[in-house]
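J.: Sequence isn't available, so here's the structure alone:
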């Protein structure tokens, strides 16, 4: 974090971000959010905003045509993300990781706790890049470490940050089956 010009509070360590094999909508998960003067903190939040009406929780938010300067911005740290597809009656999961880095962050927004509910976050999506397009018509906004601070501070134009990665940035591993992939 220090290499990225993002200071961490002295009372937090890597133990505040325990590893998890798979985080699902409704689970608690770590996010990186602003905590003051050029400092960020790890906070546990619920994945997905509470349901609206008869719909389920909101866990993805389209970024195109929207501005997030008045939102609570955060980062969802991850080593990978998954894109599921279905071929006939078989589920196929595609695990996407950076080709040249071990950690990524997904651009997200969060809301403070309300009505007894914990603070919650939703990830931002954009049109798919060439690495994701074969599997899905949308993709998460994945940020390289050099852009983490820019998203937190919004000191770059949103159009520069909230776009797909260039082709060849992501490695894809595919697994078949109906159960969780686990480690590939």
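T.: Received it, and whenever you're ready, just let me know what you need. Computed from a prediction, not measured in an experiment: that's the story for all the values here.
J.: C-alpha from now on. contacts and neighbour counts both.
T.: Will do.
J.: What ranges does the protein have for its strands?
T.: 28-36, 39-47, 60-62, 72-78, 81-87, 90-98, 104-111, 120-126, 139-140, 142-143, 170-176 (DSSP state E).
J.: Could you export those as TSV, including mean neighbour count?
T.: Listed next are the strands of the chain as TSV, based on neighbours: other Cα atoms under 10 Å:
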stretch	mean neighbour count
strand 28-36	19
strand 39-47	21
strand 60-62	17
strand 72-78	21
strand 81-87	14
strand 90-98	18
strand 104-111	23
strand 120-126	24
strand 139-140	26
strand 142-143	26
strand 170-176	16
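J.: ok, second structure coming up, stack it against the first:
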């Protein structure tokens, strides 16, 4: 499970990298966040259905499906990740995957390696964190594949939320954890956003029209990892 990620790019850098146009003064986003946690509000990029242009919005990390009866039913971190292998199964994942795909800007993510620690004659399980980033001399932000949903509470207020899509780990991540976020290549952003013509008229989209082939591990040789000291606010 990918339970923490980091962002060192401010909203202007995100807008330049991901082709966001227009005024962003209404968005309040911390310039950096090296410990992004579940249930926090984070910048997400999606395609505006009216204009067709990319837009940046704030959403809660931890997907609440549109058919939820109560927010309390989905509290906690259980819906922060959506497994690529099950996206076409349960309605909770299938509905947003068919019609509400988004990307989540990031500059890195964390995974924890479980180890045995011998202290004297006692053995205990510990977890050692690692930070994973891109091998990029420009230090540009990259994109997790995501899905989002909008839920209306009994008072009439809307909550928009997202989940990060995960897949099997590549050769770099696998020694630490068996899962990793799906990271999209820039040339695939438009395809990830695109809603099929069929789905505008049908309740369910044929699997052949969904971008399932993009849900693969990112090339390991394009990434790097370092052990992370939790006391250091900047792991990079």
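T.: Cool, got the structure. Keep in mind that what you see is a predicted model, and the values were worked out from it rather than measured.
J.: where does the TM-score land?
T.: Once superposed, the chains reach a TM-score of 0.82 (TM-score structural alignment, normalised by the length of structure 1), with 180 aligned residues with a Cα RMSD of 2.9 Å.
J.: In JSON lines, list the strands of structure 1 along with distance to residue 20 of structure 1.
T.: Below are the strands of structure 1 laid out as JSON lines (distance: least, Cα to Cα, whole Å):
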{"stretch": "strand 28-36", "distance to residue 20 of structure 1": "9"}
{"stretch": "strand 39-47", "distance to residue 20 of structure 1": "13"}
{"stretch": "strand 60-62", "distance to residue 20 of structure 1": "20"}
{"stretch": "strand 72-78", "distance to residue 20 of structure 1": "9"}
{"stretch": "strand 81-87", "distance to residue 20 of structure 1": "12"}
{"stretch": "strand 90-98", "distance to residue 20 of structure 1": "15"}
{"stretch": "strand 104-111", "distance to residue 20 of structure 1": "15"}
{"stretch": "strand 120-126", "distance to residue 20 of structure 1": "17"}
{"stretch": "strand 139-140", "distance to residue 20 of structure 1": "19"}
{"stretch": "strand 142-143", "distance to residue 20 of structure 1": "19"}
{"stretch": "strand 170-176", "distance to residue 20 of structure 1": "18"}
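J.: center of structure 1, which residue is that?
T.: Nearest to the geometric centre of structure 1 sits residue 106, at 2.8 Å (Cα atoms, centre = their mean).
J.: what about it, distance to residue 123 of structure 1?
T.: 7 Å (Cα to Cα, to the nearest Å).
J.: Please name whichever of the strands of structure 1 is nearest to residue 162 of structure 1.
T.: Among those, the nearest to residue 162 of structure 1 by Cα to Cα is strand 120-126 (6.8 Å).
J.: picking up where we left off before, nearest approach to residue 10 of structure 1 belongs to which of the strands of structure 1?
T.: strand 39-47 (9.7 Å).
J.: related to what we said a few turns ago, so which of the strands of structure 1 comes closest to residue 159 of structure 1?
T.: strand 120-126 (10.4 Å).
J.: which residues in structure 2 does that closest one align to?
T.: Strand 120-126 of structure 1 corresponds to residues 161-167 in structure 2, going by TM-score structural alignment.
J.: what's the equivalent of residue 11 of structure 1 over in structure 2 in contact with, if anything?
T.: Using TM-score structural alignment, the equivalent of residue 11 of structure 1 in structure 2 is residue 23. By Cα atoms under 8 Å, 6 or more residues apart in numbering, the contact set of residue 23 of structure 2 is empty.
J.: ok, residue 23 of structure 2 to residue 140 of structure 2 distance?
T.: 21 Å.
J.: Mind telling me what the residue nearest to the centre of structure 1 corresponds to in structure 2?
T.: That one, residue 106 of structure 1, aligns with residue 144 by TM-score structural alignment.
J.: is it true that that match touches residue 184?
T.: Yes - using Cα atoms under 8 Å, residue 144 of structure 2 makes contact with residue 184 at a distance of 6.2 Å.
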